[in-house]
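Peer 1: Predicted model follows, preceded by the sequence.
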Amino acid sequence: MELSRLDWRRASKSHEDGDQCVEIASGSDEVSLRDSKDPDGPKLVVSRSDFRYFVSVLKAT
């Protein structure tokens, strides 16, 4: 997957000047995450099912 061509999105509750923002982008089978302060830095790419599990755990806490 070409990560530079993805449509990166930031959480709607984030502010432009926020210092702790994560952006996500969806591919056909994967979800990519990156630090909004360093868009050219490392990215984490996980399967859609792993991302759904991750979100469900966050919501449960």
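Peer 2: Okay, I see it.
Peer 1: C-alpha only now, for contacts and for neighbours.
Peer 2: Will do.
Peer 1: can you pull out the strands in the protein?
Peer 2: Along the chain, the segments classed as strands by DSSP state E run 9-10, 22-26, 30-35, 43-47.
Peer 1: Find the residue closest to the residue most central in space within the chain in space, skipping its chain neighbours.
Peer 2: Centroid-nearest residue in the chain: residue 24, 2.3 Å away (criterion: CA atoms, centre = their mean). Leaving aside its sequence neighbours, residue 24 sits nearest to residue 33 (CA to CA, 6 or more residues apart in numbering; 4.5 Å).
Peer 1: what about the residue nearest to the centre of the chain, distance to residue 55?
Peer 2: For residue 24, the distance to residue 55 (CA to CA, to the nearest Å) stands at 12 Å.
Peer 1: here's the one I want to compare it with:
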Amino acid sequence: MNDLSGVRWFKSSKSQGGETCVEAAHLIGGSVGVRDSKLGELSPILVFDGLVWDRFTTAVKRGRFDRP
């Protein structure tokens, strides 16, 4: 992964500052990076294609992964 020092990481507006948060960032080329907020810059970064990320977040918003 290239230098990410200028990347702006953000948490969900639903985050209550708990310990189970992740941060996401829009990366060059349209991809999205995701990391563990507790580890910050020390966290490994998962990188997703922007379209895949959009489909995932849409499914989350629609309750696709909610427990019965």
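Peer 2: Cool, the structure landed. Just so we're clear, the structure is a prediction, and the values are computed from it rather than from any experiment.
Peer 1: quick one: which of the strands of structure 1 is nearest residue 59 of structure 1?
Peer 2: Closest to residue 59 of structure 1 of those, according to CA to CA: strand 22-26, at 16.5 Å.
Peer 1: which bit of structure 2 covers the closest one?
Peer 2: Using TM-score structural alignment, strand 22-26 of structure 1 corresponds to residues 22-26 of structure 2.
Peer 1: Just give me how far the matching stretch sits from the chain centre.
Peer 2: 3 Å (CA atoms, centre = their mean, to the nearest Å).
Peer 1: what ranges do the helices span in structure 1?
Peer 2: With helices called from DSSP state H, structure 1 shows them at 48-60.
Peer 1: Counting neighbours, what do you get for residue 47 of structure 1?
Peer 2: If you count neighbours by other CA atoms under 10 Å, residue 47 of structure 1 ends up with 15.
Peer 1: follow-up on the earlier one: what residues are up against the residue nearest to residue 24 of structure 1?
Peer 2: Contacts for residue 33 of structure 1 (CA atoms under 8 Å, 6 or more residues apart in numbering) come out as 22, 23, 24, 25, 43, 44, 45.
Peer 1: In structure 2, what residue corresponds to the fifth one?
Peer 2: Put plainly, it is residue 43 of structure 1. Under TM-score structural alignment, residue 43 of structure 1 pairs with residue 45 in structure 2.
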